[in-house]
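# Following is a predicted model, sequence given first.
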Amino acid sequence: MIHNLAAGVQAFTSNAFLVDGERTVLVDAGANFDVVSRVEERVDDVDALVLTHTHPDHVGNLPDVVEAFGVDVWGFDPEADGVDHAIADEGTVTLGDDEYVALHTPGHKDDHLCFYSAGAGVLFAGDLIFPNGSFGRTDLEEGDRGTLIESIERVESRVSGDLGELHVGHGPSVSRNAYSHVELASEAARHTP
């Protein structure tokens, strides 16, 4: 089961997804809200914190999660503040009951990862892809439009057309025609001036 713990929060934050199952994992910590109490409303413990990337809105609550649950933090760049272990491009991680492949997808930020499970039909897209043809911004440090387009195209080619769920860094998740939103983002990124 996947729960967005930031749902309804009126603060500058990313989504923070609790994936419970055999290995209960938090995907991104969010910022500026009490994520620990929201975790504790659903589960007793968390096994790991996995990051799509290290922008402040995704990691602001990281210290609170680490302190409350004693978890290790996994991300692409172990040199980044708070990241304990590296997840390599094409590495696999268990989120809940399913295996996900990590796809290094820079362009929004150099350490950006997406997580895709073909078996579960789920993509965690971070700030790379958003619903309805939206895509990650590239006007921040480490942002690069050409690299972002390449990353979106990589995800588009890797993800199955019958994708069941698209979970994004901000805003609502998509559970109907999820792959079409990946296609729309790819098209828009290539053609938006």
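Thanks, I have the structure now. Numbering: from 1, shown residues only.

# From now on I want contacts and neighbour counts done on CA atoms only, so please keep to that.
Noted.

# Please tell me how far the most centrally placed residue in the chain sits from residue 41.
Nearest to the mean C-alpha position of the chain, counting by Cα atoms, centre = their mean, stands residue 126 at 3.4 Å. Distance, residue 126 to residue 41, by Cα to Cα, to the nearest Å: 24 Å.

# The nearest residue to the residue nearest to the centre of the chain once chain neighbours are set aside: neighbouring residues, count only.
Nearest residue to residue 126 in three dimensions, chain neighbours excluded: residue 169, at 4.3 Å (Cα to Cα, 6 or more residues apart in numbering). Number of residues near residue 169 (other Cα atoms under 10 Å) recorded here: 26.

# residue contacts, the closest residue in space to residue 92 that isn't next to it in sequence?
Of all residues not flanking residue 92 in the chain, residue 101 sits nearest, at 4.5 Å (Cα to Cα, 6+ apart). For residue 101, the contact set (Cα atoms under 8 Å, 6 or more residues apart in numbering) comprises 90-93, 115-117.

# Equivalent analysis for residue 135, please.
By Cα under 8 Å, 6+ apart, the residues touching residue 135 are 127-129, 185, 188-189.

# May I ask which two of these are separated the most?
Farthest apart among the contacts of residue 135 by Cα to Cα are 127 and 188. That separation is 14.9 Å.

# okay, the two: which has more neighbours?
Set residue 127 next to residue 188 and count neighbours by other Cα under 10 Å: residue 127 wins out with 26 against 16.

# and the gap between that one and residue 57?
11 Å.

# Residue 102 too?
For residue 102, the distance to residue 57 equals 21 Å [Cα to Cα].

# that older thread, ChimeraX command to pick out the buried ones of the contacts of residue 101?
The following ChimeraX line selects those of those that are buried, judged by 16 or more other Cα atoms under 10 Å:
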select :92,93,115,116,117
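
# also this one, for the comparison:
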Amino acid sequence: MSGLRIPLEGPDGAGTEHALNLLAPNPSPMTLDGTNTWVIGRGEEVLVVDPGPDDAGHLARVAGHLGGRRVAAILLTHGHHDHSGGARAFAELVGAPVRALDPRHRLGDEGLDDGDVLRAGDLELHVVGTPGHSFDSLCFWLPEDGAVLTGDTVLGRGTTVIAPDGHLAEYLRSLDRLRAAVERVGARALLPGHGPVLPDPVGALDGYIAHRRQRLDQIRRAYAAGAVTPRRIVETVYAEVDRSLWPAAEMSVRAQLEYLGLG
């Protein structure tokens, strides 16, 4: 059985027996502590998930951590810049292909799709399609450790926005699919793209699903009461949220209004 490695301060170094997080230095209200770059594997071959932004120091640190181990592939949970911006430079640094669902972010002949199985030595990593946050969002199931790498589909703190290239109906289906899957396989950890490891996958996903349903109910009520623009809804429904996050909240509100047929 694999144990979690949860540090006392911050997510850097956290993970599971065969998944290590190296935190990118891009903290912000949207990225929390920064982007989590995950190194997956044991022995002489690894997979690297989400090299993060195009930050030379971070990419060199990840490459240095490898200690000469071969990178079988660089994988992207999705194409947003804070996850993919450094992929090309890192690929050149370590001599590995970049695999992604969106062809625009690939370097090499192979992409990624739901149901694919990747290998680093004798470890397997299974691709799970989870569109919603973005159209190309993927999660990765690491059965050896009972862990799911969730990208931005589930964060270590707070909730995920629905980006302009995402879709709320797909996101809700993805959450339901993940919830059923983690219970079925007995997953023991979620390894997010931002924030700390979540050691209760079922509880985390139940919380995400309940929160989304609650927000939809709040928006229905706010709209009926006369708040008919995204900004007015944010002022009413997201009043407790830091104002620096209101533009992101407006993105989610637009997605929710479309989902409710009110947009």
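Received, thanks. Everything numeric in this text was worked out from a predicted model, so none of it was measured.

# TM value for the aligned chains?
Once superposed, the chains reach a TM-score of 0.86 (TM-score structural alignment, normalised by the length of the first structure), with 188 aligned residues with a Cα RMSD of 2.2 Å.

# how near is the counterpart of residue 154 of the second structure in the first structure to residue 69 of the first structure?
When the first structure is aligned by TM-score structural alignment, residue 154 of the second structure is paired with residue 129. Separation of residue 129 of the first structure from residue 69 of the first structure (Cα to Cα): 30 Å.

# These two: who's more crowded?
For residue 129 of the first structure and residue 69, the more surrounded residue by other Cα under 10 Å is residue 129, and the numbers stand at 31 against 17.

# how close does the nearest residue to residue 56 of the first structure once chain neighbours are set aside get to residue 7 of the first structure?
Here the nearest residue to residue 56 of the first structure in space, its sequence neighbours aside, is residue 31; by Cα to Cα, 6+ apart that works out to 7.3 Å. Distance, residue 31 of the first structure to residue 7 of the first structure, using Cα to Cα: 12 Å.

# The two: which is more packed in?
Shown here are residue 31 of the first structure and residue 7; by other Cα under 10 Å, residue 31 has more neighbours (23 against 14).

# quick check, that one in a strand?
No: read with DSSP: H, G, I helix; E, B strand; the rest coil, residue 31 of the first structure is coil and lies in no strand.

# how about it, what's its match in the second structure?
By TM-score structural alignment, residue 31 of the first structure lines up with residue 53 in the second structure.

# hang on, its match packs against residue 80?
No: with contacts counted by Cα atoms under 8 Å, residue 53 of the second structure stays clear of residue 80, the gap being 9.3 Å.

# give me the element the aligned residue in the second structure for residue 90 of the first structure is part of.
Using TM-score structural alignment as the criterion, residue 90 of the first structure maps onto residue 115 of the second structure. Taking DSSP states H and E as the definition, one finds residue 115 of the second structure inside no helix or strand.

# cool, and residue 183 of the first structure?
Applying DSSP H and E, one finds residue 183 of the first structure within helix 178-191.

# in that helix, what counts as buried?
178-190.

# List the contacts of that helix.
With contact meaning Cα under 8 Å, 6+ apart, helix 178-191 of the first structure is reached by 129-135, 149, 152-153, 155-156, 159-166.

# Tell me the mean distance between it and the second structure once they are aligned.
Comparing helix 178-191 of the first structure with its match in the second structure after superposition yields a mean distance of 2.0 Å (mean Cα distance after the TM-score superposition for the first structure).

# In the second structure, which residues correspond to that helix?
Using TM-score structural alignment, helix 178-191 of the first structure corresponds to residues 201-214 of the second structure.

# For the strand or helix carrying residue 176 of the second structure, which outside residues touch it?
Assigned by DSSP H and E, residue 176 of the second structure belongs to helix 168-185. With contacts defined as Cα under 8 Å, 6+ apart, helix 168-185 of the second structure is touched by 129-133, 146, 153, 162, 201-202, 205-206, 208-209, 255-256, 259.

# So in the first structure, which strand runs the longest?
Secondary structure assigned by DSSP state E gives strand 98-104 as the longest strand of the first structure.

# can you give me the end-to-end distance of stretch 153-163 of the second structure?
End-to-end span of stretch 153-163 of the second structure (Cα to Cα): 11 Å.

# Distance of residue 140 of the second structure relative to residue 81 of the second structure?
Applying Cα to Cα, the value for residue 140 of the second structure to residue 81 of the second structure is 19 Å.

# Apologies, that question was intended for residue 23 of the second structure.
On the measure of Cα to Cα, residue 23 of the second structure and residue 81 of the second structure end up 15 Å apart.

# Now do the helix holding residue 176 of the second structure and strand 123-129, the angle between them.
Angle between the axes of helix 168-185 of the second structure and strand 123-129 is 150 degrees (criterion: axes from the mean of the first three to the mean of the last three Cα atoms, to 10 degrees).

# Please tell me which residues of the first structure the very next helix or strand once past helix 168-185 of the second structure aligns onto.
Next helix or strand after helix 168-185 of the second structure toward the C-terminus (DSSP H and E): strand 189-192. The aligned range for strand 189-192 of the second structure in the first structure is 165-168, by TM-score structural alignment.
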